[in-house]
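In: got a sequence here, can you build the structure:
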Amino acid sequence: MYDADAPTGSGFWHWVIVDIPSQVLELKAGQGDAKTDQAPAGSLQSQNDTGSPGYQGPCPPTGDAPHRYLITVYALDTEKLGTNATSTAALTGFMLSKHTLAKASLAIYCKR
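Out: Below you'll find the predicted structure:
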């Protein structure tokens, strides 16, 4: 999950999860919580832009215009992407570009 409108100059990655087994058809509430490690078996949560693994919820600055949060899922030509728990979102994106068969994105908007 990526905030394209974060005031950083490069956006903000809220969640990076890879290697989700192909038989997993949904992510349930709480599966991004790195503390309880409820992510689907076999998957890997790497660092978000807070420097921690797992999901970091939306938190646009008060008064900002609504932020676009992009959630993208990828169909890959490999079961394991080849990244690890300390891989950056940039490295993950590079690896995804080498293995993507198809992708779909959903944009959600949030403001406070």
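
In: rest of the way, CA atoms for contacts and neighbours
Out: Fine.

In: straight-line length of stretch 32-46, end to end?
Out: One end of stretch 32-46 to the other measures 11 Å (C-alpha to C-alpha, to the nearest Å).

In: for the comparison step, fold the sequence that follows:
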Amino acid sequence: MSEHHPEHSGESLTIMRVDPILDTGIVVTSTAQQPDGSLGDRYSAYHDNISPPLRWTHVPDVKAWAIVVEDPDAPRELPFVHWMAWNIQGELNGVPEGMGNDPRLITPQGTIQGRNDMGGYGWFGPRPPLGHGVHRYYFQVFALNDLIEMGPDTPLNELLNALKGRTIAKGEMMATYEAPTQQ
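Out: Okay, here's the model as predicted:
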């Protein structure tokens, strides 16, 4: 791991700006996270760039789930958005690996994926600049009391406003990733 610490964005992560209805937290886990806390290479944009599997604990009366993944260590004003997905079926307690990059998913049915900060839909894996040190990736999960009636071109700030009015509970998992030393 590099000793270099990246400059951070000045803006708070989405999860810090949403006050849930319940104090109960959601526990978020992934088999993609290595014992040292890092995200496996296959999920990074330096390698296979596939979305990692996520699991979360149950929350009563959930109608839908939303996921936002951000990197606050990106050298820019706002955290880098790696993934936005919402309207994941409420009865699910996770998403599978490799969900694809379509704006509207068939599986899990009804899921909408917004644009990441590279301009594509769905997951864009970690790709911190070479020599920039370790970056942190926050996998934020929101339990919602209703669907979000917004399309895939919804920007994060509008999704945030929808989350503020619908979040029953929230939770997060943080994983790290550092650029490979050789390409």
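
In: nearest residue to the residue opposite Met173 of the second structure in the first structure once aligned in space, please, no chain neighbours.
Out: Alignment of Met173 of the second structure against the first structure is given by TM-score structural alignment, with Leu106 as its counterpart. With sequence-adjacent residues excluded and distances taken as C-alpha to C-alpha, 6 or more residues apart in numbering, Leu106 of the first structure is closest to Ile71, at 5.2 Å.

In: was I right about that neighbour contacting Lys103?
Out: No - using C-alpha atoms under 8 Å as the test, Ile71 of the first structure is too far from Lys103 to be in contact (10.4 Å).

In: more neighbours: which of the two?
Out: Legend: neighbour count by other C-alpha atoms under 10 Å for Ile71 of the first structure and Lys103, higher for Ile71 (16 against 10).

In: distance check, the corresponding residue of the second structure for that one against His132 of the second structure.
Out: Taking TM-score structural alignment, the alignment pairs Ile71 of the first structure with Phe139 from the second structure. Phe139 of the second structure sits 21 Å away from His132 of the second structure, going by C-alpha to C-alpha.

In: what are the ranges of the strands in the second structure?
Out: Remark: strands assigned in the second structure by DSSP state E are 28-29, 54-56, 64-71, 80-89, 94-95, 112-113, 134-144, 167-178.

In: looking at these, which is nearest to Pro103 of the second structure?
Out: strand 112-113 (4.7 Å; C-alpha to C-alpha).

In: picking that back up, give me whichever of the strands of the second structure is most buried.
Out: Highest mean neighbour count of the strands of the second structure: strand 112-113, a mean of 28 (counted as mean count of other C-alpha atoms under 10 Å).

In: how big's the offset between that one and the first structure?
Out: Once fitted to the first structure, strand 112-113 of the second structure is off its aligned match by 0.4 Å on average (mean C-alpha distance after the TM-score superposition for the first structure).

In: contact partners of that strand?
Out: Contact partners of strand 112-113 of the second structure, identified using C-alpha atoms under 8 Å, 6 or more residues apart in numbering, comprise 83-88, 101-105, 121-122, 151-152.

In: quick one: that strand aligns where in the first structure?
Out: On the first structure, the counterpart of strand 112-113 of the second structure by TM-score structural alignment is residues 44-45.

In: what about the aligned partner of Val24 of the first structure in the second structure, neighbour count?
Out: Under the alignment (TM-score structural alignment), Val24 of the first structure pairs with Leu92 of the second structure. Number of residues near Leu92 of the second structure (other C-alpha under 10 Å) recorded here: 16.

In: gap between Leu92 of the second structure and Ala85 of the second structure?
Out: In terms of C-alpha to C-alpha, Leu92 of the second structure sits 14 Å off from Ala85 of the second structure.
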